[in-house]
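Peer 1: attaching a predicted model along with its sequence, questions to come.
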Amino acid sequence: MLVAAAVCPCPPLLVPEVAGGAAAELDEARAACDDALGVLTAARPDRLLVVGPAAQPERGAFPPGARGSLRGFGVAVEARLGEGPPGERALPPSLTIGAWLLERTGWAAAPVEGLGVGEPLAPERCAAVGRELAAATDRLALLVMGDGSACRSPRAPGAYDERAVAFDEATARALGEANTAALAALDAELAEDLRAAGRSSWQLLAGAGEATGLAGRLLYHEAPYGVGYFVASWS
C-alpha cells in the first residue's frame, strides 16, 4: 500500500555543481525537495522506490546500490540508491538526480530501489504498474521524478507553445490535491507535444495512490528556464 509520495523535478541543474554560478536560482526548489523527502521519512515506509523517465536501454528495475553519474553534464558527481553492490547498469539521469536528493538529505529510513519508465508508456499501463507496486509492499513510499512542459517561453528547450501553461497548471493542481483521477486523465499526446518528461511517472503514481485517501500538498511550481518544475508531497 502506498503510504507516502514525494514528487520532484529532475533537471541536472538541480545539482549546484552542474548549475555553477546559477545554482542559487533553484535554491527554493531544492529546499522544497528536502521538505518533500522529509514527509517520506516521517511515513516510515518498508520500501522506497524512486521512479523517473528513462530512455532505452535505461528502463526497468534498478536494485539497491545502483549508481549513476553526471559526468555527461560536465561534473564528477555520482549518486547511488542506498546500500548494495553497484549493479550492471548505470542509473538514468532522472534516477541519478533522485539518488542525489536522497544522499543530500541523508536518507536511511528504508531500502531504496529504482524504476526507469518510458515516456511512451500508455496511461492505462502506467496506472496498472502503480497498482501492482502498491499491492506488493505493506508500506510503500514513492519518490517520483519528472518535469513538466518544456515550452513555457521562447527560450525554453522546446518551441514556445501556448498550451504549456494550462497543462502545467492542471498538473500542479492534480499533484497538490493528490487527485489521482486528474493525473490519470493527463493527455499523453499533449504531454509529448509539450516535451513533458514526467507524464508516465505521474500516472504510475496515480495508479499507486488510488483509494488510499492520501492528502497532497504543492510545495513548489515555477518555470525558471521555460520548463515546468513541481514539488509535491502526499501523506
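Peer 2: That came in fine, so what should we check first? Quick caveat: nothing in here was measured; it's all calculated off a predicted structure. Numbering: from 1, shown residues only.

Peer 1: from here on, just use CA atoms for contacts and neighbour counts.
Peer 2: Noted.

Peer 1: strands of this structure, start to end?
Peer 2: Taking DSSP state E as the test, the strands found in the chain are 2-8, 47-53, 60-62, 67-69, 78-80, 112-117, 140-145, 216-222, 229-234.

Peer 1: and the residue nearest the centre of the chain, how far from Glu88?
Peer 2: Against the mean C-alpha coordinate of the chain, by Cα atoms, centre = their mean, the closest residue is Met145 at 0.9 Å. Separation of Met145 from Glu88 (Cα to Cα, to the nearest Å): 22 Å.

Peer 1: below is an additional structure, to be compared with the one above:
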Amino acid sequence: MFVAAAVCPCPPLLLPEVAVGAAPELDPLREACDEALFAMLAAEPDLVWVVGPGPEHRLFDRGGVGGFQGFGVDVTVGLGERVEGEMLPPGLAVGAWLLERAGWEGPAKGLAVPDYLEWPLCRENGVELRESAERVALLVMGEGSARRTVKAPGYLDERAEPFDASVAAGLASGRLPQVDAELAFELMASGRAPWQVLAGAADSDEQPVASARLLYDDAPYGVGYFVASWSPGV
C-alpha cells in the first residue's frame, strides 16, 4: 500500500562536500528536501523505494553502494544491505544520501529507470512497488529540463519552461500528467520516467492522493528542480 512520497532532484551538488563554495546557494533546496523526507518518513513506511534515473532498467532489491569520488570527495553511501558490487547510479546514490541524512534505518530498495522507458511500463512498475509491502513510501529522484537558460547544460530551449510548469502543476495537484517521453528526452529532463513510476504507484481509486505540496520549484543553474510531498487519503 502506498503511504507517502517525496520528490527531489538528484544533482550531486546537493552534497555540501561536492558543492564546496557554492553549497550555501542550494541551502533552500536541501531544506525543502529535508522537509519532504520528514513528511514521508512520518507516514511510518515498512519499506522505502528510491526510484531514479539510470542507464538501464534495473532493480536493486537487496540494496547497493554509491560514491561521489568522481566528484573529488571521498563520500560513500549505501542503500539497503550495501551489497558490494551493486553500484548505484548517481541519482539513486543521491537518494541514498538523502535517506541517510534523514536518519532512515529501515528497509530500503532501489529502482533505476532509463529515460526511454514507456509510460505503460513505468505505471506497471509503480503498481508493483505499491504492492511490495504493507506500507510503502517512494523517494522519487529526477530533474526537469536542463535547457531553461543559455547557461544551462543543454542551452536554452523555449519549450523548457512550459514543460517544467506542467510538471510543477502536476506535483502540486497530486496528479501528474502522462509526460511526452520524446519531448522530455529533447529537454534533458531526467525525472520523466521516475515521475511516471510515482504516478502509477499513487494512481488508486481506493486511496487517491489527498495531500500534495510543492515545496520547491526553481532552476538555479538552468535546470528545473522540484521538491514535493505526497500522501494518500486515510
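Peer 2: Received it, and whenever you're ready, just let me know what you need. This one's a predicted model, so the numbers in the text were calculated from it and none came from an experiment.

Peer 1: TM value for the aligned chains?
Peer 2: Here the superposed chains carry a TM-score of 0.94, computed using TM-score structural alignment, normalised by the length of structure 2; 228 aligned residues with a Cα RMSD of 1.2 Å.

Peer 1: the residue nearest to the centre of structure 1: what's it in contact with?
Peer 2: 7-10, 50-53, 94-95, 98, 198, 201 (Cα atoms under 8 Å, 6 or more residues apart in numbering).

Peer 1: now for the residue mapped onto Glu124 of structure 1 from structure 2, how many residues are close by?
Peer 2: When structure 2 is aligned by TM-score structural alignment, Glu124 of structure 1 is paired with Pro120. Neighbour count of Pro120 of structure 2, defined by other Cα atoms under 10 Å: 13.

Peer 1: what's the angle between the longest helix seen in structure 2 and strand 47-53?
Peer 2: Longest among the helix segments of structure 2 by residue count, using DSSP state H, is helix 27-42. The directions of helix 27-42 of structure 2 and strand 47-53 differ by 140 degrees, with axes from the mean of the first three to the mean of the last three Cα atoms, to 10 degrees as the criterion.

Peer 1: just give me the mean distance for helix 27-42 of structure 2 relative to structure 1.
Peer 2: Taken over the aligned residues, the distance from helix 27-42 of structure 2 to structure 1 averages 0.6 Å (mean Cα distance after the TM-score superposition for structure 1).

Peer 1: tell me the gap between that helix and the middle of its chain.
Peer 2: 12 Å (Cα atoms, centre = their mean, to the nearest Å).

Peer 1: run through who's touching it.
Peer 2: So helix 27-42 of structure 2 is contacted by 4-8, 14, 98-99, 102, 104, 137, 139, 215-216, 227-231 (Cα under 8 Å, 6+ apart).

Peer 1: if we use 10 Å, what do you get?
Peer 2: 3-9, 14-16, 23-24, 26, 47-48, 98-99, 101-104, 136-139, 213-218, 220, 225-231 (Cα atoms under 10 Å, 6 or more residues apart in numbering).

Peer 1: what's the answer for stretch 144-156 of structure 2, then?
Peer 2: Residues contacting stretch 144-156 of structure 2 (Cα under 10 Å, 6+ apart): 9, 157-165, 167-168, 183-192, 217-226.

Peer 1: and if you look at stretch 117-127 of structure 2?
Peer 2: Contacts of stretch 117-127 of structure 2 (Cα under 10 Å, 6+ apart): 1-2, 51, 56-57, 111, 113-114, 128-130, 132, 138, 178-181, 192-204.

Peer 1: just to revisit the earlier point, pull out the buried members of the contacts of stretch 144-156 of structure 2.
Peer 2: Among the contacts of stretch 144-156 of structure 2, those classed as buried by 16 or more other Cα atoms under 10 Å are 9, 157, 160-161, 163-164, 167-168, 184, 187-192, 217, 219, 222-226.

Peer 1: re earlier: under the alignment, what does the residue nearest to the centre of structure 1 map to in structure 2?
Peer 2: Using TM-score structural alignment, Met145 of structure 1 lines up with Met141 in structure 2.

Peer 1: which residues sit in contact with the nearest residue to its match once chain neighbours are set aside?
Peer 2: Closest residue to Met141 of structure 2 apart from its sequence neighbours, by Cα to Cα, 6 or more residues apart in numbering: Gly52 at 4.6 Å. By Cα under 10 Å, 6+ apart, the contact set of Gly52 of structure 2 is 8-10, 89-95, 110-114, 139-143, 190-195, 197.

Peer 1: could you tell me how many residues sit around whichever residue in structure 1 pairs up with Leu92 of structure 2?
Peer 2: Leu92 of structure 2 maps onto Leu95 in structure 1 when the alignment is built from TM-score structural alignment. Using other Cα under 10 Å, Leu95 of structure 1 has 33 neighbouring residues.

Peer 1: ok, and the closest non-adjacent residue to Leu95 of structure 1?
Peer 2: Nearest one to Leu95 of structure 1, counting by Cα to Cα, 6+ apart, is Gly52 at 5.9 Å.
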